[in-house]
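Undergrad: Need the 3D shape of this:
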Amino acid sequence: MSFDPVAVASAAADASGAVIRAHFRARIDVDTKADASPVTLADRGAEAAIRRVLAERCPDHAVIGEEMGGKAGGRFTWVIDPIDGTRAFITGRPVFATLIALLEHGRPVLGLIDQPVLGERWLAHEGELRFSGPHGGAPGTRAVASLAEAELSCTSPDMFTEPQFGGFRRLAGACRRVTYGGDAYGYGLLALGQIDVVAEADLKPWDWSALAPVIEAAGGAMTDWRGAELTLESDGTALALGNPALLGDAVALLGG
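TA: From the prediction side, this is the model:
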């Protein structure tokens, strides 16, 4: 590579974080997009800030962003979700995250999760995960021996179709506990060994591209609900596990 992807991603997250912190709990206007999800000027401003960094440092790279679109192209594509968890952001809860991923030939090779209010950042590249933050925590998943010992998390049951929710309930019934809320932040907690399983659906590439490298570098696994590798053509389901040995059990429950 003729560029430093870690330095580029870090600079982009620094730029977006400055925008987001300026708007956090500021009672800004909220618009509703065509898919009924909320968006604010913080989302748009953060993505614009990231794109400015990428345009300056990697002008020949393709960019896909939740708010401004784009498509994959060439060897490298950056995938951006400026605020994953806008509902949390607009209600003043600091469990949203900025997601920045670098894809090489369509596969994520770098993933960054940034929580700019709490000052926490996960950055995975070449199989190594770095975590920084003032509230404690060390990179590494918790390899529970069975689903019966596992903490399961999901952003919201509203993301599931009826058949998907049936599969999720089977998985939840096999786990110790289930908690809702967290968006991408929940995957960061899984990478710190605080959560053991996350199962979600209706995810777009900008929702998961940054997460897979983080989970895998922490020692876990992230796939779709069939246990297959996530790609730009995946069906929107996602399953993250702290212990990859539990993948077969989880997939069997989700598929019924």
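Undergrad: When you work out contacts or count neighbours from here on, use the C-alpha atoms and nothing else.
TA: Noted.
Undergrad: would you list every one of the helices in this protein?
TA: 5-23, 41-57, 86-90, 162-174, 184-190, 205-208, 211-217, 247-255 (DSSP state H).
Undergrad: and among those, the most buried is which?
TA: Scoring those by mean neighbour count under mean count of other CA atoms under 10 Å gives helix 211-217 as the most buried, with a mean of 27.
Undergrad: helices and strands around it, which ones?
TA: With contacts taken as 3 or more CA pairs under 8 Å, 6 or more residues apart in numbering; DSSP states H and E, helix 211-217 sits against strand 107-115, strand 120-125, strand 128-132, helix 184-190, strand 221-223.
Undergrad: you'd agree Val144 is up against Glu151?
TA: No - Val144 is not in contact with Glu151 according to CA atoms under 8 Å; the separation is 9.5 Å.
Undergrad: what about stretch 172-188, start to end distance?
TA: 20 Å (CA to CA, to the nearest Å).
Undergrad: and for Val144 and Glu151, which residues touch both?
TA: Asp196 (CA atoms under 8 Å, 6 or more residues apart in numbering).
Undergrad: Name the residue in those two with the higher neighbour count.
TA: Glu151 (20 against 17; other CA atoms under 10 Å).
Undergrad: who's in contact with the more buried one?
TA: 175-179, 195-197.
Undergrad: still on that earlier bit, could the helices and strands packed on helix 211-217 be laid out in CSV, adding distance to Ala201?
TA: Shown next, in CSV, are the helices and strands packed on helix 211-217 (distance: least, CA to CA, whole Å):
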stretch, distance to Ala201
strand 107-115, 19
strand 120-125, 23
strand 128-132, 25
helix 184-190, 13
strand 221-223, 12
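Undergrad: sorry, back to before: out of the helices of the chain, flag the one nearest Leu232.
TA: helix 205-208 (6.0 Å; CA to CA).
Undergrad: To check against the first, give me the structure of this:
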Amino acid sequence: MGAVDFEAFVHELADVSGQAILPFFRTALGVEDKSRGAAFDPVTAADRAAEQAMRALIRRNFPGHGVIGEEYDNERPDAEFVWMLDPIDGTKSFIAGMPAWGTLIGLVRNGRPVYGMMHQPFIRERFYGDGDGARYRGPAGERKLGVRACGSLGDALMVTTSPRLMNEADRARFEVVEEHVRMSRYGGDCYAYCMVAAGHVDLVIETNLQDHDIVPLIPIIEGAGGIVTDWSGDPAVGGGRVVVSGDRRVHDAALEMLAKG
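TA: This next block holds a predicted model:
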């Protein structure tokens, strides 16, 4: 499959997922808590409808490809090409009527992320990349994405979804970094990572991510010139504790502080 054909297909996946989700946004809809007594973990009919639509399109066009998604069982996870789908990353924002959520679509080839997109259908924005480059498409037009230079933690704007999602030990290590940045903001889910790629945010630190939470974002961030690792500086394709930066100097300083925390 050529690059042009592939890009067109990813946009098609974004189209069908958005069509499935938008009828549910800011409307009365049922919310099911799938945590079974742990921290509140909501899922909606919109999640399931969007993932079903994307899976059906993938099966029709690439029946040999695998699919790993948030809502349904894995299909052929050992295939050469495997799609990673998170229909609504930021479900809590979604059910609160806040637009800080998005559909994550990623493709892995032999374990390596090769393409990713974050689609926000309500705002009509798309961030996408292949690791070598990244682009934005939305109401403001279309443009290339690029991280910004940031020389030190003291100059950095840092974002995390919420420190309350971290365990006590990880939260303490995060707070060490937070004390040294210029400004920190909470919220954003997948949007925070795209803001690193767009050059508006310098650092994102998270914990407890699933693979489908981060894999679709890696080709976007790296395509824009950013860095994605776990807290030990290793590849983050498995999720868990993740650090994303637009500048290597900030990344290295954050990793050093997280190690000491």
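Undergrad: where does the TM-score land?
TA: Laid over one another, the chains give 0.95 as their TM-score (TM-score structural alignment, normalised by the length of structure 1), with 254 aligned residues with a CA RMSD of 1.5 Å.
Undergrad: picking that back up, of all the helices of structure 1, which one comes closest to Asp29 of structure 1?
TA: Across the helices of structure 1, closest to Asp29 of structure 1 is helix 41-57 (CA to CA), at 7.7 Å.
Undergrad: Neighbour-wise, which one of the contacts of Glu151 of structure 1 leads?
TA: Counting by other CA under 10 Å, top hit in the contacts of Glu151 of structure 1: Val197 with 29 neighbours.
Undergrad: What's that residue aligned with over in structure 2?
TA: By TM-score structural alignment, Val197 of structure 1 lines up with Leu203 in structure 2.
Undergrad: Quick check, its match in contact with Val243.
TA: Yes - contact criterion CA under 8 Å: Leu203 of structure 2 and Val243 qualify, at 7.3 Å.
Undergrad: any common contacting residues for these two?
TA: His251.
Undergrad: and Gly129 of structure 2, what is it in contact with?
TA: With CA under 8 Å, 6+ apart, Gly129 of structure 2 has these contacts: 115-117, 135, 219-221, 223-224.
Undergrad: And for Leu13 of structure 2?
TA: Contacts of Leu13 of structure 2 (CA under 8 Å, 6+ apart): 54, 57, 105.
Undergrad: next one: His105 of structure 1
TA: His105 of structure 1 neighbours (CA under 8 Å, 6+ apart): 74-77.
Undergrad: sorry, back to before: out of the helices and strands packed on helix 211-217 of structure 1, nearest to Leu41 of structure 1?
TA: strand 107-115 (17.6 Å).
Undergrad: what is the orientation angle of that closest one with strand 120-125?
TA: Strand 107-115 of structure 1 and strand 120-125 meet at an angle of 170 degrees, taking axes from the mean of the first three to the mean of the last three CA atoms, to 10 degrees as the criterion.
Undergrad: Strand 107-115 of structure 1 vs structure 2 - mean distance after superposition?
TA: Its aligned residues in structure 2 lie a mean 0.6 Å from strand 107-115 of structure 1 after superposition (mean CA distance after the TM-score superposition for structure 1).
Undergrad: That strand corresponds to what range in structure 2?
TA: So strand 107-115 of structure 1 sits over residues 112-120 in structure 2, by TM-score structural alignment.
Undergrad: Show me what counts as buried in that stretch.
TA: For stretch 112-120 of structure 2, a neighbour-count test (16 or more other CA atoms under 10 Å) marks 113-120 as buried.
Undergrad: got it, and stretch 60-72 of structure 2?
TA: So, applying 16+ other CA under 10 Å, buried residues of stretch 60-72 of structure 2: 65-71.
Undergrad: Dump the helices of structure 1 to a markdown table, plus distance to Gly140 of structure 1.
TA: Formatted as a markdown table, those follow (distance: least, CA to CA, whole Å):
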| stretch | distance to Gly140 of structure 1 |
| --- | --- |
| helix 5-23 | 20 |
| helix 41-57 | 28 |
| helix 86-90 | 26 |
| helix 162-174 | 23 |
| helix 184-190 | 8 |
| helix 205-208 | 19 |
| helix 211-217 | 8 |
| helix 247-255 | 17 |
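Undergrad: And those: which comes nearest Ala138 of structure 1?
TA: helix 184-190 (10.0 Å).
Undergrad: any idea what Gly188 of structure 1 aligns with in structure 2?
TA: Match for Gly188 of structure 1 (TM-score structural alignment): Cys194.
Undergrad: who's in contact with that match?
TA: 118, 127, 217, 220-221.
Undergrad: Looking at those, spot the one nearest Met1 of structure 2.
TA: Ile220 (19.7 Å).
Undergrad: okay, stretch 249-259 of structure 2 sits on what stretch of structure 1?
TA: The aligned range for stretch 249-259 of structure 2 is 245-255, by TM-score structural alignment.
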